[in-house]
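Q: Sharing a model that was predicted from the sequence below.
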Amino acid sequence: MRLLKTFSLAKIVAIFLFLFAVIGARAQESLLIGPGDLVHVVYFDAGELNQQSRVTDAGDFPLLMGGNIRIAGLTPEQAAAKIAAFMSSSHYLVNPRVVVTVDSYATQSVSVLGAVHLPGAYPIATGKTISEVLALAGGLLPDADRTVVVQRRVTGELLTFYNANSPLTTPDSSAPGVKRTGTTLLTREVMVYPGDTVRVAHAELVYVLGDVGRPGGFPIVNNDAPLTVLQLISLAGATNKTANPNSARLIRKLPDGKFEDIHLPLSSMQKGKQADRPLQAGDIIYVPFSYLKNALLGVGNIASAAGSATIYRY
């Protein structure tokens, strides 16, 4: 009778430990196992085989029964299924029930680089959405591009996400052994995991200076369509009543580093008498004040002013 009670108690404890391990595994089942992670393998009904070991640099887990099994790049649930299948096919166990948990990850931080307020490494123990990770880094800078790249720690895969109103098709990366896919931030909240790297590029800028509502620089992030003169003037709060749009100028930097000073028929464009025109990265629109002194401002002075202009986000 005492033996029966002892057996029952042991069975209850084993079941409790198994369920606890299952809950722990499922709580982090979306996190991928990587080299250096401390992994705990629990066998239900075969506790003597339970073990805790680190994943090797090659991504393998050394089994007590001999041999290694590759589990890097798998979720804990997938790793448990693979180990169970191995133990069964090798005739070590019949219908094994296995739970895998990661006691500690080799990398417990995510790196956020590029056009964010506070680039650096931030500790995270579980997966976070990309919005949460960007918030850790203080958010995007005004000149941040809408393209956000996440590099996975384990696989090296590059996932490119575009913060736009429509999906962006991203060309395959030229880097060997690296996959790249595309999606949209607004349609799917992307998950970032410990060890991943998030990169935000700086957007190319165009400038509008002079007698406008908001003179400054504006990122070219117009859903991959070229930003036009009238769109930029609108973003800048339109021309002021004191402006002289008939004398507007487009300053464009040439490949040799020199500047081209182009007369811009802004007044006629605003009235629909002249076609709107696309802008190139680095273009500067200068709308002079009505008095002559500003209309005759030199190209060098305009270019220098653009270098210290306020950058706006829209």
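A: Structure's in. What do you need?

Q: Please count neighbours and contacts with C-alpha atoms only from this point.
A: OK.

Q: Now tell me what touches stretch 122-137 from outside.
A: For stretch 122-137, the surrounding residues in contact (Cα atoms under 8 Å, 6 or more residues apart in numbering) are 28, 30-31, 108-112, 116-120, 140, 189-194.

Q: How many residues are close by residue 269?
A: Residue crowding around residue 269 was assessed by other Cα atoms under 10 Å; the count is 17.

Q: tell me which element it falls in.
A: Per DSSP states H and E: residue 269 is located in helix 266-270.

Q: and what of residue 84?
A: Per DSSP H and E, the secondary structure element for residue 84 is helix 76-89.

Q: Give the buried residues for the next helix-or-strand element following that helix.
A: Proceeding C-terminally, helix 76-89 gives way to strand 97-104 as the next helix or strand, assigned by DSSP H and E. For strand 97-104, the neighbour count (16 or more other Cα atoms under 10 Å) marks 97, 98, 99, 100, 101, 102 as buried.

Q: isn't the fourth one right next to residue 82, touching?
A: Translated: residue 100. No. Counting by Cα atoms under 8 Å, residue 82 is not a contact partner of residue 100; they are 10.3 Å apart.

Q: another structure for you, compare them:
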Amino acid sequence: MGSSRLRPPAALPDAHARTRNLTQFVTFLVLKGSRGAGSRRRHIGRLVILVLSLLTYVAVGAWSELAIEPLQAKLQQPGAPQPEPSQPTPSAPPPAEPSPPQPSWPQPSQPAPSPLPGQAEPSQPAPGPAQQAVVGPTPSLPVGYTIGASDVLAITVWDQADLGGRFVVDGDGTFMFPYIGRVKAGGLRLQELETELKRRLKEGYFKDPQLTVVVEQYQSQRLYIVGEVRNPGTYPLTGNMTLIEAVARAGSTLPTASYEALVVRNPNGKKAEGPVLPDEAGGGNVVRVNLKALQSGAPDENVQLRNGDTIFVPRAETVYVFGQVNSPGSYAITQGTTVLQALSLAGGVTDRGATGRIKIMRIVDGEEAEVSAELTDAVQAGDTIIVPERFF
């Protein structure tokens, strides 16, 4: 019997044919190996794994021919758009958070030092738009201050630095100055003393002396602050001091202070040896100031102080609120305070209070009297407001 030999099939042109031929070829190898010794049959499992691997490889090749190759051929045609290489898109920076506006505080102007004799004043550049800011008013200098005993003067002579220094005014109003001896300063203003020193120095010592005089320590003029302030006492009168500046130096008023301050002036301009209370001075020498209006910025209430003035801040007038209120106790009032306002200071009436039967205990002609009151009635200093309980 003639033996028929198995031959590997010819390869087909397409991918499916190649896959079928490869499968037949592997089957041919398996069948051929099965005709051999029995030991070769044990390798069938290995060959099956080989077949599966080859099928996977062929399937991948077929997919590349059916999908990728036609796409590449289409892209290679003339006029076909070429894909741009992908570039990483730069991420836009996060929007900056708006910074809160910074307040532009006016910077205090610093006075330029006076030039030395014989030197030209330095030229200042014209201010630009950013430099033309509005600057607040500068504090008033004590140009009108009158020098007195115990004041400490700082005198600077620009062309003779060794002549300047600190000078204390003696009790007679004079002080010793180099070359010219005793100089009368008591009762003079600062500009007047400068003129006197220049005149004395020109008499055989200097041709055109340039000097300045300032008060380093104010000791000759003082005022007194008493009453409902945090730090009552004696304070030096510096320059053009006003009432609001003096009260600020005393630590401001206490919560128990009245809304009125009394400035007591000495009669005929006499120097006071201590504080003078309102009942010790005549009515014409007492200036009444509304502190509430002063705190609101009323310029007319800001009194110009003088040497020896006494600032007296009295205790506020009070009323007492008891009964069916949330916070019974003593409360400061002003002139014209009503019963309703006094009850508001006490936290208001409770839900058990009877607002229609409010009573006021008041001292009339030295005796205590009971007065029926309405909510719109004005109270007086020392009144005791009683809110009774409702019947139902």
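A: Looks like it arrived, so ask away. None of the values given here were measured: they were computed from a predicted structure.

Q: Filter the contacts of stretch 122-137 of the first structure down to just the ones in strands.
A: Counting by DSSP state E, the part of the contacts of stretch 122-137 of the first structure found in strands is 109, 110, 111, 112, 120, 191, 192.

Q: Can you report how many residues lie near residue 350 of the second structure?
A: Counted with other Cα under 10 Å, the burial measure for residue 350 of the second structure works out to 15 neighbours.

Q: show me where the first structure has helices.
A: Remark: helices assigned in the first structure by DSSP state H are 2-27, 76-89, 130-136, 229-235, 266-270, 292-295, 299-307.

Q: Could you dump the ones you listed into a markdown table with distance to residue 185 of the first structure added?
A: What follows is those, written out as a markdown table (distance: least, Cα to Cα, whole Å):
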| stretch | distance to residue 185 of the first structure |
| --- | --- |
| helix 2-27 | 24 |
| helix 76-89 | 27 |
| helix 130-136 | 9 |
| helix 229-235 | 23 |
| helix 266-270 | 34 |
| helix 292-295 | 43 |
| helix 299-307 | 31 |
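
Q: between the ones you listed, which gets nearest to residue 154 of the first structure?
A: With Cα to Cα, the closest approach to residue 154 of the first structure among the helices of the first structure belongs to helix 76-89: 13.7 Å.

Q: Check which residues of that closest one are buried.
A: For helix 76-89 of the first structure, using 16+ other Cα under 10 Å, the buried residues are 76, 77, 78, 79, 80, 81, 82, 83, 84, 85, 87.

Q: what sits against the fifth one?
A: The neighbours of residue 80 of the first structure, taking Cα under 8 Å, 6+ apart as the test, are 41, 98, 99, 100.

Q: Give me the distance between it and residue 88 of the first structure.
A: In this view, residue 80 of the first structure and residue 88 of the first structure are 12 Å apart by Cα to Cα, to the nearest Å.

Q: Now do the closest residue to residue 104 of the first structure other than its chain neighbours against residue 26 of the first structure, distance only.
A: Leaving out its chain neighbours, the residue that sits closest to residue 104 of the first structure by Cα to Cα, 6 or more residues apart in numbering is residue 38, at 5.2 Å. As defined by Cα to Cα, residue 38 of the first structure lies at a distance of 17 Å from residue 26 of the first structure.

Q: More neighbours: these two, which one.
A: The neighbour count for residue 38 of the first structure versus residue 26, taken as other Cα under 10 Å, is higher for residue 38 (19 against 16).

Q: Let me see the contact set for the counterpart of that one in the second structure.
A: Across the two structures, residue 38 of the first structure finds its equivalent in residue 152 of the second structure, going by TM-score structural alignment. If a contact means Cα under 8 Å, 6+ apart, then residue 152 of the second structure has 166, 167, 168, 169, 215, 216, 217, 218, 219 as its contacts.

Q: Please repeat the previous calculation with a cut-off of 6 Å.
A: Residues touching residue 152 of the second structure, when contacts are defined by Cα atoms under 6 Å, 6 or more residues apart in numbering, comprise 167, 168, 215, 216, 217.

Q: how far away is it from residue 198 of the second structure?
A: Summarising the geometry, the distance separating residue 152 of the second structure from residue 198 of the second structure, computed by Cα to Cα, is 19 Å.

Q: Same question for residue 345 of the second structure.
A: 64 Å.

Q: got it, and residue 234 of the second structure?
A: 35 Å.

Q: got it, and residue 26 of the second structure?
A: Here the distance between residue 26 of the second structure and residue 198 of the second structure works out to 130 Å (Cα to Cα).

Q: And for residue 20 of the second structure?
A: As defined by Cα to Cα, residue 20 of the second structure lies at a distance of 128 Å from residue 198 of the second structure.

Q: got it, and residue 256 of the second structure?
A: Where residue 198 of the second structure is concerned, residue 256 of the second structure sits at a distance of 53 Å (Cα to Cα).

Q: count of neighbours near the nearest residue to residue 270 of the first structure once chain neighbours are set aside?
A: The shortest distance from residue 270 of the first structure to any non-neighbouring residue, by Cα to Cα, 6+ apart, is to residue 230 (7.2 Å). When neighbours are counted by other Cα under 10 Å, residue 230 of the first structure registers 18.

Q: What's the match for residue 230 of the first structure in the second structure?
A: In the second structure, residue 230 of the first structure lines up with residue 340, judged by TM-score structural alignment.

Q: my guess is that match contacts residue 375, does it?
A: Yes. Here residue 340 of the second structure reaches residue 375: they are 4.9 Å apart, a contact under Cα atoms under 6 Å.

Q: wait, what's in contact with residue 337 of the second structure?
A: Applying Cα under 6 Å, 6+ apart, we find residue 337 of the second structure in contact with residue 378.

Q: sorry, that was for residue 290 of the second structure
A: By Cα under 6 Å, 6+ apart, residue 290 of the second structure lies in contact with residue 260.

Q: Tell me the spacing between it and residue 259 of the second structure.
A: In this view, residue 290 of the second structure and residue 259 of the second structure are 6 Å apart by Cα to Cα.

Q: residues near residue 269 of the second structure, how many?
A: When neighbours are counted by other Cα under 10 Å, residue 269 of the second structure registers 11.

Q: same check, this time on residue 58 of the first structure
A: Counted with other Cα under 10 Å, the neighbours of residue 58 of the first structure add up to 12.
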